[in-house]
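Q: Pasting a predicted model and its sequence here:
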Amino acid sequence: MSVYDFKVTTNRGKEISLADYKGKVLLIVNTASKCGFTPQYEGLEKLYKTYKDKGLVILGFPCNQFAGQDPGTDGEIEQFCRLNYGVSFPMFKKGDVRGETAQPLFKYLTGEKGFKGFDMDHPNAEVLLNFLKKNFPEFLEGDDIKWNFTKFLIDREGKVIARFEPTKTPEALAAEIEKLL
C-alpha cells in the first residue's frame, strides 16, 4: 500500500486520486488558518516555489479539530491562504485528521510514521506541550496527529519517508526534501 491508493477531495469539491502525483515528492500537511503555527504557510510556499520544478508538490489539508483553529469554509480558507501567504500549492477539502473520524489518508500516514516527540528546540514547543497536557491530554496518546502543521514527506514511489511535527519549520525540511528530488 502507498499514498497512491487514496482518493481525496480538492477544496473545490473534485475527487482526485493521489496516484495523479506518481513520480513526485510530496509533503502532506494538515493546516489551520488561526493557529500559532499558521505563519508556516509562508515557509511551505517558499519550499514549493523553490522545488516544484524539481518535482515537489505540497498538499495542504485544512482541519478544525485543534481548538477550532480553522472554522472557515473551504473557499474562505483558500482566500485567506492566498491573500496572506501567497499560497499556490494545492489545498484540499477541510476534514478531520485524527481519531475515529480522520480521513483514511491520515489514518494511513500516522500508521506509517508514528509520533516521536516534538522538537523541543523550537521556541513554541514547550508552550504547545504544556497546552496539550492541560487542555487535551488525550492528544498526547498514541500516534495520531497532535496539532496543526504536522508534515509527512513522501518519496517518488509513494512511500512515507518521514513525519515532522509542527515544531519543525518548513525551512528545516529543505535538506530532507533535496535528498528525495
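A: Yep, that arrived.

Q: From here on, just use CA atoms for contacts and neighbour counts.
A: Noted.

Q: which residues in the protein form helices?
A: 40-51, 74-85, 104-112, 125-135, 174-180 (DSSP state H).

Q: Contacts for the third one, please.
A: Looking back up the chat, that one is helix 104-112. 3, 6, 8, 97, 98, 143, 144, 145, 152, 160 (CA atoms under 8 Å, 6 or more residues apart in numbering).

Q: try it again with 10 Å
A: Residues outside helix 104-112 that contact it (CA atoms under 10 Å, 6 or more residues apart in numbering): 1-8, 18, 28-30, 61, 96-102, 142-145, 151-154, 159-163.

Q: put this beside the first:
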Amino acid sequence: MIDRRTILASLLAATTIPSSIRTAHAQAAMSGITAYAFSFPALAGGNIRLADYAGHPMMVVNTASLCGFTPQYAGLQQLWSEFHDRGLMIVGVPSNDFGGQEPGGATEIAETAQHQYGVTFPMAAKAVVKGPDAHPFYRWAATARPQDVPRWNFHKYLVGRDGYLADVFPERVDPLDTRVKTAVARALAAA
C-alpha cells in the first residue's frame, strides 16, 4: 500500500528535478546494476570487490597526491575511524585525470596516503575516472548522476545500502563537513 507521503514525495520529485536527471537516474535504477557489481584493482595487489561490502554504505573518492585537496585524506581517515565500525566502507581511487596531480606509481601513492596521512581504508590502484575510458564504476555513476561527475580530485560518491548513489559531494566539500557526516549517518541508519 502506498501512503500519502510516498505519493507527495514522488510528485515533488517529478516537478523539481530536471527531466534529464530523472531519466538518467531511472535508467540506472531500471538496469538493476548497483555499485556492488564493480571492483577495483587494489593498490597493494589483489582486488577490492565492492560486492564484498553489499548492504553497507560506502564512499568512493577519487584522490591525488599533489593536489590542494590532498589534506582531505586526513578527513577521510577520520570519517573512516568514526563510522567504519558501524558499517561504512571508504575506497580511495587515485587518479591522474585532473592537473596531472597523481603522476607516481603505487609506492608514491602509498607514501602519501598511508604514511603521510595515516590512511587505513582500502586504496585502489590508479584509475581513470572521467571520459569514455573511465573505470566502469565511474561510467555507471556518470549515467546515474550525469550532473554530478568528478570535476576535480576528491570528488565523493556516497553509495547507500541498496547499492545506488545516495549522495554526491564535490571536491570542495570536506569529508568532515556536517552535510557529509549527516548523509553517512542517514545511509547507515537506512534499513
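A: The structure has been received and is ready for your questions. Treat the numbers as computed from the prediction; the structure is a model and nothing was measured.

Q: that older thread, strands - which of the contacts of helix 104-112 of the first structure land there?
A: 7-8, 28-30, 61, 151-154, 160-163 (DSSP state E).

Q: picking that back up, which among the contacts of helix 104-112 of the first structure count as buried?
A: Buried members of the contacts of helix 104-112 of the first structure, counted by 16 or more other CA atoms under 10 Å: 2-4, 8, 18, 28-30, 61, 96-98, 102, 143-145, 151-154, 159-160, 162-163.

Q: Give me the most central residue, the first structure.
A: Centrality entry for the first structure: nearest residue to the mean C-alpha point is residue 29, 1.0 Å, by CA atoms, centre = their mean.

Q: Give me the nearest residue to it, chain neighbours excluded.
A: residue 151 (4.5 Å; CA to CA, 6 or more residues apart in numbering).

Q: so what's the residue of the first structure positioned farthest from its centre up against?
A: Going by CA atoms, centre = their mean, the residue of the first structure most distant from its centre is residue 134, 24.0 Å out. With contact set as CA under 10 Å, 6+ apart, residue 134 of the first structure has these partners: residue 128.

Q: how about stretch 15-30 of the second structure, aligned to which bit of the first structure?
A: Alignment note (TM-score structural alignment): stretch 15-30 of the second structure is unmatched in the first structure.

Q: ok, and for that stretch, which residues are buried?
A: For stretch 15-30 of the second structure, by 16+ other CA under 10 Å, it's 21, 22, 24, 25, 28.

Q: from memory the last one sits against residue 34, does it?
A: Yes - Residue 28 of the second structure is in contact with residue 34 according to CA atoms under 10 Å; the separation is 8.3 Å.

Q: any residues in contact with both of the two?
A: 140, 141, 164, 165.

Q: Trace the second one over to the first structure, please.
A: Translated: residue 141 of the second structure. Residue 141 of the second structure maps onto residue 109 in the first structure, by TM-score structural alignment.

Q: Right, I'll call it a day here.
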